[in-house]
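Trainee: My questions are about this predicted structure, shown below with the sequence.
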Amino acid sequence: MLDANMTQQLETYLANIREPIELVPSLGDGDKSRELGELLEEIAALSDKITLADAVDDARKPSFLIRRTGTDIAVRFAGIPMGHEFTSLVLALLHVGGHPSKAAEDLIEQVKGIEGDFEFETYFSLSCQNCPDVVQALNLMAVLNPNIRHTAIDGALFKDEVEAREIMSVPQIFLNGEPFAQGRMELEQIVARIDDNAGARAAEKLAEKDPFDVLIVGGGPAGATAAVYAARKGIRTGVLAERFGGQVLDTMAIENFPSVQETEGPKLAAQLEAHVRQYDVDIMNLHTAEKLTPAEREGDFHSVELKNGATLNARTVILTTGARWRHMNVPGEEEYKNKGVAYCPHCDGPFYKGKRVAVIGGGNSGVEAAIDLAGIVAHVTLIEYDSQLRADAVLQRKLGSLKNVKVITSALTTQVNGDGSKVTGLTYKDRNHGTSHDVELEGVFVQIGLVPNTEWLKGAVALTERGEIEIDDRGETSQPGIFAAGDATTEPYKQIVVAMGAGSNAALSAFDYLIRLPSEELQAA
């Protein structure tokens, strides 16, 4: 199961185990059980602190328990955690084995203090880049608190459960047998959901912060770059983000970033955060801004009100709130979201193996999604509103070589059809002839561009009709001392490298603005 490189890396990591652990398998007669048994034997052979226990008869086969010997500290995997989940396996071995987590100490103490009884189950896909964050967070919580238990389940191996629970997207979390959450979540988010007092404590902590010289709202590539450039100028810098990394976290393959031939979004996001944390930057993650109030006169503080009730003040503000996937806004889309309507082909594609799906959108994202899905599903129908595809020529050539893909142009999707519990098809209108057509299928992947996250800025800074923040060549908005960068702005090219350049431009402009303020205002800052 493990190649030479993985074996060497794993052996190095397992040297950090402090407490003896045991691997307790539950195996059946199939090939996957045999593979899991081989994997567990290989792992146990790499450390004298790991013992392979006798198999037990658990309801899920193949599965295994990682348990600290002589205790109830344990986590369970149902399936074989390779692919994107291999890191989750390594961390589970280390944390159950007593190696300390890198999570913030106050957050660890918060998890330890949670009262109640929590039985979590997470369904994941080995190709899902969003799933490991959820699996790793809940595994850590199970290690830290005896009231919390967690099983991570590979949906591809337990199809009966997936169908019975009508799971069509991952990660999907159940708590005590009931749906809890769907989609990427970090440790802080999960803790906040089950700790009733978390929001109030966070608001109180934020309200105590001194004003910033520059407050960056948004933690994607533009925000991270702005933070680095601002911090290097020696000014008090803060980053407020709903999730550090932004939409990059939902991006699988990145192949156009100069000097890096190929990487993945979550990996790039982690590198960006690590770079920012090298400097004296106050990162306030998992917080939502609700209102921006510009300063009444130049040099005074701008204020940003948060959803939790706290208010942050800053001499300058850089808005890097990014964008989110655009929805079709047609009947049936919201009703069947996560029940056949999806937005992440990498995460949810495996659930449609052997089925018929549609991809809405003929730009790069849509064509890339169709290419990826064609290798998994029975058939892909790509529907494009324009009279021709807008994707790069190299992608169109690849798409044209696939026999199980049909392209329909000049088509407007008008409705997603379903039977009340799942998608059964869609209806589109032929824009050339005005006729309507039905397509029978089981999944619809929407890839039609982005919507800027700027609704909360209406009335504070000038926005275009599309909701983009209007900026000049210095990144300054209509309000002095308020700057913006990245996908939320009028910058025409929504690319990672462009956003980074814009972030540095905005940070340098903010610094230039600060040093030109009257000296008494700088001293007051």
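Mentor: Ah, there it is. Numbering: from 1, shown residues only.

Trainee: Going by C-alpha atoms from here, please, whenever you check contacts or count neighbours.
Mentor: Noted.

Trainee: In a helix, residue 219, correct?
Mentor: No. Residue assignment for residue 219, taken from DSSP: H, G, I helix; E, B strand; the rest coil, gives coil, which places it outside any helix.

Trainee: For it, give me its contacts.
Mentor: Residue 219 makes contacts with 239-246, 320-321, as judged by CA atoms under 8 Å, 6 or more residues apart in numbering.

Trainee: take the one below as the second:
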Amino acid sequence: MLDQNTSAQLKTLLERLESPIEIVATLNGSDKSDKIKELVTEVAALSPQVTARFDGTNKRAPSFGIAKVGEQPRVNFAGLPMGHEFTSLILALLQVSGYAPKVSDEVLAQIKGLNLTSDFDVFVSLSCHNCPDVVQALNLIAIYNPDTTATMIDGAFFQDEVEERKIMAVPMLFQNGEHIGQGRMTLEEIIAKLDTGAAAKDAEKLNAKESFDVLVIGGGPAGNTSAIYAARKGIKTGIVAERFGGQVMDTMDIENYTSIQKTQGPKFAAEMEAHVREYGVDIMNLQKVSSIKGADETANGLVEVTLENGAKLESKTVILSTGARWREMNVPGEKEYKTRGVAYCPHCDGPLFKGKRVAVIGGGNSGVEAAIDLAGIVEHVTLVEFDTKLRADQVLQDKLNSLPNTTVIMNALSTEVVGDGSQVTALKYKDRATDEEHTVELAGIFVQIGLLPNTDFLKDSPVELSKRGEIVINERNETNVKGVFAAGDCTTVPYKQIIIATGEGAKASLSAFDYIIRSGQ
């Protein structure tokens, strides 16, 4: 199952094992069971520290668990952890043996302090680039909480359970059988979800911080670049981010960033964060801003930022780089069936609709690319476009039109997501030329209609917004509020691209530094 090169690399990695471990497989005689046995046997053969057993009693078969010798497995894989999940397997082997995880002492102390007694299940697809972070986080929590288990479940391996539990988006996370979250989540986000006192503790720490020279709001390409440029000036710099990495974390392939021929969003985001940390920037992740006051509104002439947990931060300057989010259709049924047939990431959730009929909403590059990708997985794709023509590049349109299992409907207004109470069953749309209503029976709807700026927290603030909700800036990235600058996809700058956001972040930071010098602060 493992090719020669992969086996050699894994053998080298297993030399780092801190203590003997066992891989305990639960088999049932199926073809899938044979594959599990083959993988377990091959891994065990690579190190004298690894023993394979085939007498497991896990409730899911076939599956396997990893444990120190003499202990019961707490880290389990119900499926073959290949593809994106192969790294999860490697880390599980090492960390179960006692190999130290690459997390801060503070985060590790938080994990140990959870004192959980829980069974976590996370449903994944092996093509999902968001799933490994969740799997690896739960594995780590199980390793350091002796009464807790974590199980990765490959939806393709356990399709009956996927159907029974109505899993229509991944990663999908359950604690003791109760749904507690879905989508990409970092280790810190999961800890915060499980630690009920985390918000109050965070607020206390944040309130104790001294004022900053530059405080960046947002952890995407614009925000990270702003922070790097500010920190390199030797001034006190901080980042407040609701989700470090931003929209890039949901981007599969990046092929148009100069000097990087091809990379993936999560990898690009991780490298951005590592770059920022090189300069000692104070990163405050998982924090959402609720309001902002300009320098003219405060007694001490500093910009004041209030977070949702009640904490207040002060800075000579603030750079708003909150990015954007997927635009929703805003039709009846969309919110009710989100993650139950309504999806926004074809790479992540597409495999869950194998052999089914789906729709893609949107005829731009994202929509047509999604339709092309899905056509190789599902039974049929219907692309629904509001305009009278597609807006995607011609090469993408030609590829779409060449596929036998796709249909394009143009000049159509999506009006309703229809479901049976548990999952999507159809999409209703209206022909804009005739006003005639139509219903397309399907199991999934992938929404690809652009982005909305993350500026809702500014609607009652003095910061000027455009009709689209974008922050209005000038050529120096200044807003209309003293001491407040902005950069990236949340602003009026056209063309929402990573490379443009990074350039705008640099400009905003240089402008903020110039403001500090000229204002004598």
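Mentor: Great, that's in hand. Note that the structure is a prediction, hence the values are computed from the model and not measured.

Trainee: Would you list the buried entries among the contacts of residue 219 of structure 1?
Mentor: Burial by neighbour count, judged by 16 or more other CA atoms under 10 Å, picks out 239-246, 320-321 from these.

Trainee: Quick one: those residues as CSV, columns for secondary structure too.
Mentor: As requested, those are arranged in CSV below (three-state DSSP):
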residue, secondary structure
239, strand
240, strand
241, strand
242, coil
243, coil
244, coil
245, coil
246, helix
320, coil
321, coil
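
Trainee: returning to what we had before: for residue 151 of structure 1, state which of the contacts of residue 219 of structure 1 is nearest.
Mentor: Here the nearest of those to residue 151 of structure 1, counting by CA to CA, is residue 243; it sits at 24.7 Å.

Trainee: what's the spacing between the closest one and residue 64 of structure 1?
Mentor: 32 Å (CA to CA, to the nearest Å).

Trainee: And the contacts of stretch 433-450 of structure 1?
Mentor: With CA under 8 Å, 6+ apart as the criterion, stretch 433-450 of structure 1 contacts 323-328, 340-345, 352, 355-363, 365-366, 369, 422-430.

Trainee: in stretch 387-406 of structure 2, what's buried?
Mentor: Across stretch 387-406 of structure 2, burial judged by 16+ other CA under 10 Å covers 390-392, 396-397, 400, 405-406.

Trainee: no wait, stretch 157-168 of structure 1
Mentor: Applying a neighbour-count criterion of 16+ other CA under 10 Å, one finds 157-158, 162, 167-168 buried in stretch 157-168 of structure 1.

Trainee: What separation is there between residue 220 of structure 1 and residue 251 of structure 1?
Mentor: Between residue 220 of structure 1 and residue 251 of structure 1 the distance, using CA to CA, works out to 12 Å.

Trainee: so where's the longest helix in structure 1?
Mentor: The residue-count maximum for a helix in structure 1 (DSSP state H) belongs to helix 496-515.

Trainee: how much does that one stray from structure 2?
Mentor: Between helix 496-515 of structure 1 and its aligned stretch in structure 2, the superposed structures give an average distance of 0.9 Å (mean CA distance after the TM-score superposition for structure 1).

Trainee: Onto which residues of structure 2 does that helix map?
Mentor: Alignment of helix 496-515 of structure 1 against structure 2: residues 498-517, by TM-score structural alignment.

Trainee: Residue 152 of structure 1: helix or strand, and which one exactly?
Mentor: According to DSSP states H and E, residue 152 of structure 1 maps onto strand 148-154.

Trainee: Sketch out the strands for the stretch 201-350 of structure 1, chain order is fine.
Mentor: Counting by DSSP state E, counting those that start in this stretch, one finds strands in the stretch 201-350 of structure 1 at the ranges 212-217, 237-241, 253-254, 263-264, 281-285, 289-293, 302-306, 311-319, 323-325, 341-342.

Trainee: Can you classify residue 36 of structure 2 as helix, strand or coil?
Mentor: Per three-state DSSP, the local secondary structure of residue 36 of structure 2 is helix.

Trainee: is it true that it touches residue 63?
Mentor: Yes. With contact defined as CA atoms under 8 Å, residue 36 of structure 2 reaches residue 63; the gap is 6.9 Å.

Trainee: any shared contact partners between the two?
Mentor: A shared contact of residue 36 of structure 2 and residue 63, defined by CA under 8 Å, 6+ apart, is any residue touching both; here these are 25, 27, 79.

Trainee: Looking at these, which one is closest to residue 125 of structure 2?
Mentor: residue 79 (10.0 Å).

Trainee: Run a quick neighbour tally on that closest one.
Mentor: Residue 79 of structure 2 is surrounded by 26 other residues when neighbours are defined as other CA atoms under 10 Å.

Trainee: quick one, what contacts the nearest residue to it once chain neighbours are set aside?
Mentor: Among residues not flanking residue 79 of structure 2 along the chain, residue 154 sits closest, at 5.2 Å (CA to CA, 6 or more residues apart in numbering). With contacts taken as CA under 8 Å, 6+ apart, residue 154 of structure 2 has the following neighbours: 78-81, 123-126.

Trainee: Could I get those residues in a markdown table, plus columns for distance to residue 381 of structure 2?
Mentor: Formatted as a markdown table, the contacts of residue 154 of structure 2 follow (distance: CA to CA, whole Å):
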| residue | distance to residue 381 of structure 2 |
| --- | --- |
| 78 | 30 |
| 79 | 28 |
| 80 | 28 |
| 81 | 29 |
| 123 | 24 |
| 124 | 22 |
| 125 | 20 |
| 126 | 21 |
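
Trainee: how about those residues in a markdown table, adding distance to residue 199 of structure 2 and secondary structure?
Mentor: Output for the contacts of residue 154 of structure 2, formatted as a markdown table (distance: CA to CA, whole Å; DSSP: H, G, I helix; E, B strand; the rest coil):
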| residue | distance to residue 199 of structure 2 | secondary structure |
| --- | --- | --- |
| 78 | 34 | strand |
| 79 | 36 | coil |
| 80 | 37 | coil |
| 81 | 34 | coil |
| 123 | 28 | strand |
| 124 | 29 | strand |
| 125 | 32 | coil |
| 126 | 33 | coil |
